[in-house]
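Visitor: predicted structure and sequence below. I'll ask about it afterward.
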Amino acid sequence: MAVSDGAHVSLPAMASVVGLSTYHFCRAFKQSTGPPPHRCQNRLRLERAKDLFDHLPAFDHRVGAEPWF
């Protein structure tokens, strides 16, 4: 689910990779991991933002320019 360049991956795209409809993918994902896919995506985005803030100077324009921000 995490993409190295920070690009957003849609639910239909993830579902098509595993050969499921979006509905069935969301159900299977939640059943196997606990939280639904959108909650995991949000958690990954927040972790990435936190890492950027922790490792960048006091202000860096790249944080706000990230496509997922």
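Guide: Looks like it came in fine.

Visitor: going forward, measure contacts and count neighbours with C-alpha atoms only.
Guide: Fine.

Visitor: so what does the longest helix along the chain touch, helix or strand wise?
Guide: Using DSSP state H, we find that the single longest helix of the chain is helix 37-55. Under the contact definition 3 or more C-alpha pairs under 8 Å, 6 or more residues apart in numbering; DSSP states H and E, helix 37-55 sits against helix 22-33, helix 61-65.

Visitor: out of the ones you listed, flag the one nearest Arg39.
Guide: helix 22-33 (9.9 Å; C-alpha to C-alpha).

Visitor: A further structure is provided below for comparison with the first:
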Amino acid sequence: MNNLVDVIVSLAVAAIPIIGAYALNYIKSNKNVTTLLAVLEPLAKADALAQAQADLKTAQAKVTELSK
């Protein structure tokens, strides 16, 4: 049974680069997906920044509350 599992895992690991190359080709050739990714990148960075600022404000409020 372990041999069968090893074979399945090996095939899955070998398929990952093939699937990745296919997905990359699809993304590069599809202008809609490329445009969507170009738009989403700055939004994701802005969201990460906003979340970090919100976390900082929450932490500062907790420190202020504890110091009273």
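Guide: The structure has been received and is ready for your questions. Owing to the predicted nature of the structure, the values given are computational and were not obtained by experimental measurement.

Visitor: need the TM-score from the superposition.
Guide: After superposition, the two chains reach a TM-score (TM-score structural alignment, normalised by the length of the second structure) of 0.37; 40 aligned residues with a C-alpha RMSD of 3.3 Å.

Visitor: next, the angle from the longest helix of the first structure to helix 22-33.
Guide: 60 degrees (axes from the mean of the first three to the mean of the last three C-alpha atoms, to 10 degrees).

Visitor: what residues sit buried inside helix 37-55 of the first structure?
Guide: For helix 37-55 of the first structure, the neighbour count (16 or more other C-alpha atoms under 10 Å) marks Pro37, Cys40, Gln41, Leu44, Arg45, Arg48, Ala49 as buried.

Visitor: if we can go back for a sec, winner for burial among the helices and strands packed on helix 37-55 of the first structure?
Guide: Comparing these by mean neighbour count (mean count of other C-alpha atoms under 10 Å), helix 22-33 ranks first with a mean of 14.

Visitor: which strands or helices does that helix pack on?
Guide: helix 11-18, helix 37-55.

Visitor: dump these into TSV; add distance to His24 of the first structure as well.
Guide: Listed next are those as TSV, based on distance: least, C-alpha to C-alpha, whole Å:
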stretch	distance to His24 of the first structure
helix 11-18	8
helix 37-55	12
